[in-house]
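> quick one: sequence plus predicted model below, questions after.
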Amino acid sequence: MSESKNHPASTEVGHAHAGGEVVHADRFPDPGVPEHKPRLTDTDPKAAKRAERIVTLLFTISALGTIATLVAYFAVRPDGTTEGVRLSTLLLGVSMAVSLLGIGIAAVHWAKSLMSNHEYVDDRHTTATSAEAREVAVIALQQGVEDSGIARRGVLKGAAFGAIALFPLTVAVPLISSVGDDWDVSKFRHTLWRKGVRLATDPDGRPLKAADLTIGSVAHIQPDVPLEERETHHWITEKAKAIVLLVRLNPDDIRSEQREGASYEGIVAYSKVCTHVGCPVALYEQQTHHLLCPCHQSTFDIADGAKVVFGPAKRPLPQLPITVDDEGYLVAEDDFSEPIGPSYWERLK
């Protein structure tokens, strides 16, 4: 049986017969690139001009979004209340979204309506690029610039460069202006916990009695403060440092504590701020008494002083020493046994 010769513009189809022999059927020609169908903007100058105006408008909207971001950043500063923080965050988020989306949508519309949409075929070649191929690549890049029409559309070019140049200000200005912010790390050495401060459930703020907890019970805890104080931005910041996980164990299961007498009848309280990078540690496994950080799987044994048993964390969770007051409510005896959270400069250990 004669065998057909290879041809660069054809494809070979084989069929297997009984016995495993492959018989080559007739080759079919390469269908090639489909016929190019021009867009409306390719044939109608008015449509092309209209598309150019739309793209220019989108870039202009992006630039206005950047300006609105800067205005919102300086004019609507958080005033210390929850509502003020929400308003500032909302205005910054919306204006930055308008700025970035304007650039993105304009770029997509430009590519689909104004740039060349002809199909091109590039043959495969060896990995090493010859000097001739590099020259061809440079020519192709120049052709791409020409196809984009940016050179002959001055208004569009100005709008595009203006929007792209302005957008980084939405990130750069807040970063630069924050250089003078408070960098006092000593604030992490202390939290809202003081002697006599009651332990309250998070988030409803209900004071908790030791009698409310049975062995195996778990509660998310925050300091008990007046309701009006919980509406301030200062409270939100301080609460983030003071969050606690409270667990009642069988007293016989407690093998060690960070500080002698820090627990009360098997009830232990540990900081929820992971000592790795500060994620909230709140996944408790009752059988093993292990506390898991969901971010990087650091695992702490709360029956053994919250020591690290797995993961990247290097230090135990700080323990909050607790007791009960005259009414049976759980209260703190002092602040945490050591600074909460990840390592930072000036920390002794």
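Arrived safely, thanks for sending.

> going forward, measure contacts and count neighbours with C-alpha atoms only.
Fine.

> mind telling me what element Val247 is part of?
Assigned by DSSP states H and E, Val247 belongs to strand 244-248.

> swap in Ile164?
With DSSP H and E as the criterion, Ile164 is inside helix 154-166.

> elements contacting the following helix or strand past that helix?
For helix 154-166, the following helix or strand on the C-terminal side (DSSP H and E) is helix 169-177. Helix 169-177 sits against helix 45-75, with contacts defined as 3 or more CA pairs under 8 Å, 6 or more residues apart in numbering; DSSP states H and E.

> show me where the stretch 101-250 of the chain has its strands.
Remark: strands assigned in the stretch 101-250 of the chain by DSSP state E, counting those that start in this stretch are 199-201, 218-223, 244-248.

> separation between the closest residue to Ala111 other than its chain neighbours and Trp110?
Of all residues beyond its chain neighbours, the one nearest Ala111 is Ser148 (7.7 Å), with distances taken as CA to CA, 6 or more residues apart in numbering. According to CA to CA, to the nearest Å, Ser148 stands 8 Å off from Trp110.

> which one of the two has more residues nearby?
Neighbours of Ser148 and Trp110, each counted by other CA atoms under 10 Å, are more numerous for Trp110; the result is 20 against 16.

> now the more buried one: closest residue in space, sequence neighbours ignored.
Going by CA to CA, 6+ apart, Trp110 has Val55 as its nearest residue, at 6.2 Å.

> list the contacts of the one you found.
106-107, 109-110, 156 (CA atoms under 8 Å, 6 or more residues apart in numbering).

> switch the cut-off to 7 Å
Residues in contact with Val55, defined by CA atoms under 7 Å, 6 or more residues apart in numbering, are 106, 109-110.

> turn the residues you listed into TSV, including distance to Ala97.
As requested, these are exported to TSV (distance: CA to CA, whole Å):
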residue	distance to Ala97
Ala106	14
His109	18
Trp110	19
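
> nearest to Ala242, of the residues you listed?
Ala106 (46.6 Å; CA to CA).

> please spell out which residues along stretch 90-109 are buried.
By neighbour count on 16 or more other CA atoms under 10 Å, the buried set for stretch 90-109 is 91-92, 95-96, 98-103, 106, 109.

> dump these into JSON lines; add distance to Val22 as well.
Shown next, in JSON lines, are those (distance: CA to CA, whole Å):
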{"residue": "Leu91", "distance to Val22": "69"}
{"residue": "Leu92", "distance to Val22": "67"}
{"residue": "Ser95", "distance to Val22": "65"}
{"residue": "Met96", "distance to Val22": "62"}
{"residue": "Val98", "distance to Val22": "61"}
{"residue": "Ser99", "distance to Val22": "61"}
{"residue": "Leu100", "distance to Val22": "57"}
{"residue": "Leu101", "distance to Val22": "56"}
{"residue": "Gly102", "distance to Val22": "58"}
{"residue": "Ile103", "distance to Val22": "56"}
{"residue": "Ala106", "distance to Val22": "54"}
{"residue": "His109", "distance to Val22": "50"}
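
> in addition, the following structure is provided for comparison:
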Amino acid sequence: MPLSSPLVIGTRGSPLALAQARETQDRVSIAHGWPVEQLPLSIIKTTGDAIQDRPLSEAGGKGLFTKELDIALLEGFIDLAVHSAKDLPTTLPEGIVIAGYLPREDVRDAFISRRFKTLHELRAGAVVGSASLRRQAQIRRLRPDLQVTLLRGNVQTRLAKLDGGEVDATLLAMAGLRRLGLTDHVTTILDTEDFLPAVGQGAIAIAVRVEDERVREALEPILHEPTAHTLAAERAFLTILDGSCRTPIAGHARLIDGELEIRGLVMRPDGSESLETARRGAVSDAVAMGREVGTELRTRMPAGFLSA
């Protein structure tokens, strides 16, 4: 179908955000035969991008990476917003909906060090940097003898800090490293049995205005239904726990032999205690299973567990 007017794609300005926006741009262009010039990128700086000196949990959580894009979308300055799915809060502003997801990338975390081959080989007292409370708690759970410190910034910035000796090691998402062509930096890929990923990790979400049928129709050919099923389960799980950047929560759903399996994990920030459970069943029950996993963990948690 012909494109009557440009579709403006909103994105953050980090290298990874731009790579994700360009992937979306390319997929839409190829699907419809539209020139990329008719799908311009609008780079929007978010509050989360501006905060580099403290954990996001102390500044407001996940919405810090989406607020300004939400405003631009609702005010009509952009037609769609491209997000890392793990950055999306569980509740979106009224008038905005997730149209769907691109095919999911590798969900695993990568261990990166210039001196050590694995997390287990790190010497006692070694410094591991991460901005993720989930990763920090999982590191402390496996290696309580390590020093875990805040490491903010985009992927390239964190790698530069590692090379500069600020930390002995760091953990980054394989999906982001793949999209940036930086997998040569990976020392070891971590098994999801030990490091369950964040909800939405590896998935690109596309948000649109609820009533904008033109944009929804344009996106339909590029959206990936299997990813939508797994993210429906994961986000339902997270919603029950009211998850944000303030709590170490991990969750991952996958399709196995036509069924959906979801695992959920919550931890104390110091890694001293963790609770985990799983469900497997029909894909059509994805949301219900996600809720069941979240409800079970919430029931099992001691008082004050999430606010510790």
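Looks like it arrived, so ask away. None of these values were measured; they are calculated from a predicted model.

> quick one: TM-score?
Superposed pair, TM-score by TM-score structural alignment, normalised by the length of structure 2: 0.22. Supporting alignment: 108 aligned residues with a CA RMSD of 6.0 Å.

> look up how far Val138 of structure 1 lies from the residue nearest to Trp110 of structure 1.
Taken as CA to CA, the span from Val55 of structure 1 to Val138 of structure 1 is 27 Å.

> what of Val171 of structure 1?
Taking CA to CA, one finds Val171 of structure 1 at 34 Å from Val138 of structure 1.

> also Leu90 of structure 1?
Per CA to CA, Leu90 of structure 1 is found 45 Å from Val138 of structure 1.

> one more: Tyr284 of structure 1?
Taken as CA to CA, the span from Tyr284 of structure 1 to Val138 of structure 1 is 60 Å.

> repeat that for Thr41 of structure 1.
From Thr41 of structure 1 across to Val138 of structure 1, the span is 27 Å (CA to CA).

> for the one helix or strand Thr24 of structure 2 maps to, name the packing helices and strands.
Secondary structure from DSSP H and E places Thr24 of structure 2 in helix 15-32. Secondary-structure packing of helix 15-32 of structure 2 (3 or more CA pairs under 7 Å, 6 or more residues apart in numbering; DSSP states H and E): strand 9-11, helix 174-180.

> show me what the first helix or strand past it going along the chain is packed up against.
Beyond helix 15-32 of structure 2 in the direction of the C-terminus, DSSP H and E gives the next helix or strand as strand 41-43. Judged by 3+ CA pairs under 7 Å, 6+ apart, the packing partners of strand 41-43 of structure 2 are strand 9-11.

> list the buried ones in the strand it packs on?
For strand 9-11 of structure 2, using 16+ other CA under 10 Å, the buried residues are 9-11.

> check stretch 253-267 of structure 2 too.
Under the neighbour-count criterion of 16+ other CA under 10 Å, stretch 253-267 of structure 2 has 253-255, 260-267 buried.

> and for Ser99 of structure 1, nearest residue in space, chain neighbours not counted?
Nearest one to Ser99 of structure 1, counting by CA to CA, 6+ apart, is Ser62 at 3.9 Å.

> who's in contact with that neighbour?
Each residue near Ser62 of structure 1 by CA under 7 Å, 6+ apart is listed here: 98-100, 102-103, 163.

> at 6 Å instead, please
Counting by CA atoms under 6 Å, 6 or more residues apart in numbering, Ser62 of structure 1 touches 98-99, 102-103, 163.

> and Tyr284 and Val138 of structure 1? Which one has more around it.
Neighbours per residue (other CA under 10 Å) separate Tyr284 of structure 1 from Val138, with Tyr284 holding more: 20 against 11.

> leaving out sequence neighbours, find the closest residue to that one.
Leu291 (4.6 Å).

> can you confirm the one you found is in a helix?
No. Using DSSP: H, G, I helix; E, B strand; the rest coil, the assignment for Leu291 of structure 1 is strand, not a helix.

> that older thread, for Ala72 of structure 1, find the nearest of the strands of the stretch 101-250 of structure 1.
strand 218-223 (32.7 Å).

> which elements pack onto that closest one?
Packed against strand 218-223 of structure 1 by the contact rule (3 or more CA pairs under 6 Å, 6 or more residues apart in numbering; DSSP states H and E) you find strand 199-201, strand 244-248.

> run the last query once more with 10 Å
Packing partners of strand 218-223 of structure 1 (3 or more CA pairs under 10 Å, 6 or more residues apart in numbering; DSSP states H and E): strand 199-201, helix 233-242, strand 244-248, strand 267-271.

> with distance to Val308 of structure 1 and mean neighbour count as new columns, can those be given to me in JSON lines?
Shown next, in JSON lines, are those (distance: least, CA to CA, whole Å; neighbours: other CA atoms under 10 Å):
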{"stretch": "strand 199-201", "distance to Val308 of structure 1": "25", "mean neighbour count": "23"}
{"stretch": "helix 233-242", "distance to Val308 of structure 1": "20", "mean neighbour count": "17"}
{"stretch": "strand 244-248", "distance to Val308 of structure 1": "16", "mean neighbour count": "24"}
{"stretch": "strand 267-271", "distance to Val308 of structure 1": "13", "mean neighbour count": "27"}
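
> export those to TSV and append columns for distance to Phe28 of structure 1.
Below are those laid out as TSV (distance: least, CA to CA, whole Å):
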stretch	distance to Phe28 of structure 1
strand 199-201	75
helix 233-242	70
strand 244-248	72
strand 267-271	72
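
> so for Val324 of structure 1, which of the ones you listed sits nearest?
Of all those, strand 199-201 sits nearest to Val324 of structure 1, with 9.7 Å by CA to CA.

> what's the local residue count around Lys46 of structure 1?
Lys46 of structure 1: 12 neighbours (other CA under 10 Å).

> what do you get for Arg86 of structure 1?
Neighbour number of Arg86 of structure 1 under other CA under 10 Å is 12.

> now Met174 of structure 2
That count, for Met174 of structure 2 with other CA under 10 Å as the rule, works out to 23.
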